[in-house]
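Engineer: generate a structure from the sequence data that follows.
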Amino acid sequence: MDQNLKGWYTERSPMWPGQAFSLKVDCKLLHKRSKFQNIEIFESTNHGKVLVLDGAIQFTERDEASYQEMITFLPLNAHPNPRKVLVVGGGDGGVVRELARHPAVEEVVQCEIDEEVIEACKTHVPSMGCGFSNPKLTLHTGDGAKFLEETQEKFDIIITDASDPVVPDEGDEGTKDGPAVSLFNEDYYVKMKGKLAEGGILCCQGENMWLHADLIMKLMNGCREVFPVVDYAYTYTPTYPGGQIGFILCSVNPATNFKEPLRVWDHNKANEMGLKYYNAEIHRASFVLPTFMRNHLTLTN
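Structural biologist: Sure thing, here's the model as predicted:
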């Protein structure tokens, strides 16, 4: 907790220099060091429970649906029959929680590197950790890139819900590779393609266009050499740096149109499913990029 602002948690990082974000804290629930990272959970005054990994906010209960639902339903509703899904990362349980809501999904496999994050969310944030009770789920703990190398299974959808590739170094004056660094390179996308079934789709956490445009462009250009269809979408998450985070979507099916959902749920169905953010209109709008980012990615209408 920032001692210069007593009673508040302040997120400051060399990953987004010159800016900071603060939340008022009611009480600390957990602060520990796992084999891979620092884990903090606290109850905030206005945003519910908050998970912080290596100094970066991963979710708040108030706005997590804007991320969890979009990273899940953008790829699933672009696939005609997404029966089998692999989740790499997602240790908070949010993605597997959303997968349980989707009527087409029959089997979910997850590989998360840090089992202590899983246990922390199951214990302290049941609104997220409830995802691990999904009866369709088979859970593995270990490195996601290595899991992809070793598994013989094929998947209709692969979702990579990763934390940032770099984390603050000692003293918060620089950065170092984090546990998810292996999930942000072109080789990883090639590995994923090899594990997609016919017509398969992948969706990966795609960083922030205001802060990481060069990294996004590098990954997108690499994906275009591997996949016939590549696109970029984004969502608004107020408690993430810049208030926004994106998704890189790739398909091995040349006919895939990510911008047009194959399933459209009406308002009653969305409420019945417990959705808070995702709908067909948001799906379509998430691919409409601001001019600077469209130019950066050399995308056209």
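
Engineer: can we go C-alpha only for contacts and neighbour counts from here?
Structural biologist: Noted.

Engineer: list the buried residues in stretch 37-54.
Structural biologist: 37, 39-44, 47-54 (16 or more other C-alpha atoms under 10 Å).

Engineer: show me the contact partners of stretch 184-201.
Structural biologist: For stretch 184-201, contacts defined as C-alpha atoms under 8 Å, 6 or more residues apart in numbering pick out 75, 79, 145, 148-149, 152-158, 165, 182, 202, 219, 222-223, 226, 249-253.

Engineer: please give me the structure for this one as well, since I'd like to look at both together:
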Amino acid sequence: MSLIESGWFREMNDQWEGYSVGLKIDKVLYEGRSDYQDILVFKSSSFGNVLVLDGCIQCTERDECCYQEMIAHLPLCCHANPKNVLVVGGGDGGVVREVLKHDSVEKVTLCEIDEKVIEVCKEFLPDMANSLSDSRCHVHIGDGVQYMKENKNCFDVIITDAPDPIGAAKGLYELDYYRCLKAALKPNGIICSQGENLWLDLPIVEKLLTGCRSLFPSTGYAFAGMPTYASGQIGFVMASTNSDLSFNNPARTFTDEMVNKLDLKFYSSEIHKAAFVLPTFAKKVLFPKSGTQKNGVVHDRGT
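Structural biologist: I've put the predicted structure just below:
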């Protein structure tokens, strides 16, 4: 659906009718196909190297910090003592890089089905992919659902770095997938999944949160600005088996000194709290009057 024309990359998607995202190309660095998807890497004129999978922008060197930091630190800072973390997807290594910034983490497992993505990112996006060589990181090449079925009650935090719900990725947005996530968590575990955007994908977000509320006693939704993603914004679906957890009130906070030490470019404890304050149009849909909203989090008794 996406195309390269007159020196520009344009991401177009039937999911977002009448809308596209464009970046000017300086040089195509890699173009090929793995067993699973088309892979493109190009150097843009304004956002550095760009990774594109099946025509959809996954990350750029300039703004990847927003997505990687938020999807990692939102759940990890809400957990009192995260030791064992699973990342499903995210072969670029950016999420793993951020997870490893937490001293309490003893092991992070990256479950990536497409080994070629890892190989390409090690060459063209080393600031992210180099994290996969850390001694605390275990890389598992295979299907994330099957891996979780074989490793139940194992993880303090599970992060799903999912692409958009197109083709095979649709399964990562279904209730059965979230049942697998719940079964793989330790008591009081937390999940955080790529949650699309409020402007173009609100029905999908509503479906995700409705499903989560049927499984987890605590659910929440945060969002952040992301210039190279569709609508310039990305969201994060969060859920926990801990009924007393409030996602916008992190269990562990970062001082300014810690933010600098950890080389954080986007996330801070203030950003964390603010990310759960939703615009009115989204709040009305995602937190209907029938639910009980407290501190930006819906608390329902899961089944």
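
Engineer: coming back round to it: can you list which of the contacts of stretch 184-201 of structure 1 are found in strands?
Structural biologist: 155-158, 202, 249-251 (DSSP state E).

Engineer: now the closest residue to H140 of structure 1 other than its chain neighbours: which helix or strand?
Structural biologist: Excluding the flanking residues, the one nearest H140 of structure 1 by C-alpha to C-alpha, 6 or more residues apart in numbering is C111, at 4.7 Å. Under the criterion of DSSP states H and E, C111 of structure 1 resides in strand 107-112.

Engineer: what's the angle between the helix or strand just after that strand and strand 107-112?
Structural biologist: Using DSSP H and E, the helix or strand that follows strand 107-112 of structure 1 towards the C-terminus is helix 115-124. Calculated by axes from the mean of the first three to the mean of the last three C-alpha atoms, to 10 degrees, helix 115-124 of structure 1 forms an angle of 110 degrees with strand 107-112.

Engineer: what span of structure 2 lines up against stretch 25-39 of structure 1?
Structural biologist: Aligned using TM-score structural alignment, stretch 25-39 of structure 1 spans residues 25-39 in structure 2.

Engineer: buried residues in the matching stretch, which are they?
Structural biologist: Quick answer for stretch 25-39 of structure 2 (16+ other C-alpha under 10 Å): 25, 39.

Engineer: so what would you say the end-to-end distance of it is?
Structural biologist: Across its full length, stretch 25-39 of structure 2 reaches 15 Å between end residues, using C-alpha to C-alpha, to the nearest Å.

Engineer: what does stretch 279-293 of structure 2 give?
Structural biologist: Terminal residues of stretch 279-293 of structure 2 are spaced 15 Å apart (C-alpha to C-alpha).

Engineer: ok, stretch 98-118 of structure 1 next?
Structural biologist: 16 Å.

Engineer: now do the buried residues in that stretch.
Structural biologist: 98-100, 102, 104-105, 107-118.

Engineer: residues contacting that stretch, please?
Structural biologist: 34-36, 39, 68-69, 72, 81-93, 96, 129, 131, 134, 136-144, 147, 179, 273.

Engineer: now these: which count as buried?
Structural biologist: Buried among the contacts of stretch 98-118 of structure 1 by 16+ other C-alpha under 10 Å: 36, 39, 68-69, 72, 82-93, 96, 129, 131, 134, 136-137, 141-144, 147, 179.

Engineer: which of those residues fall in strands?
Structural biologist: 39, 84-89, 137, 141.

Engineer: just give me the residue right at the centre of structure 1.
Structural biologist: Closest residue to the average C-alpha location of structure 1: D161 at 3.4 Å, with C-alpha atoms, centre = their mean.

Engineer: ok, that residue - contacts?
Structural biologist: 71, 87-90, 95, 204-205.

Engineer: try 7 Å
Structural biologist: Going by C-alpha atoms under 7 Å, 6 or more residues apart in numbering, D161 of structure 1 touches 88-90, 204-205.

Engineer: just give me the match in structure 2 for E61 of structure 1.
Structural biologist: With TM-score structural alignment as the criterion, E61 of structure 1 matches E61.

Engineer: hmm, G48 and its match touching each other?
Structural biologist: Yes - here E61 of structure 2 reaches G48: they are 5.1 Å apart, a contact under C-alpha atoms under 7 Å.

Engineer: what touches both of those two?
Structural biologist: By C-alpha under 7 Å, 6+ apart, no residue touches both E61 of structure 2 and G48.
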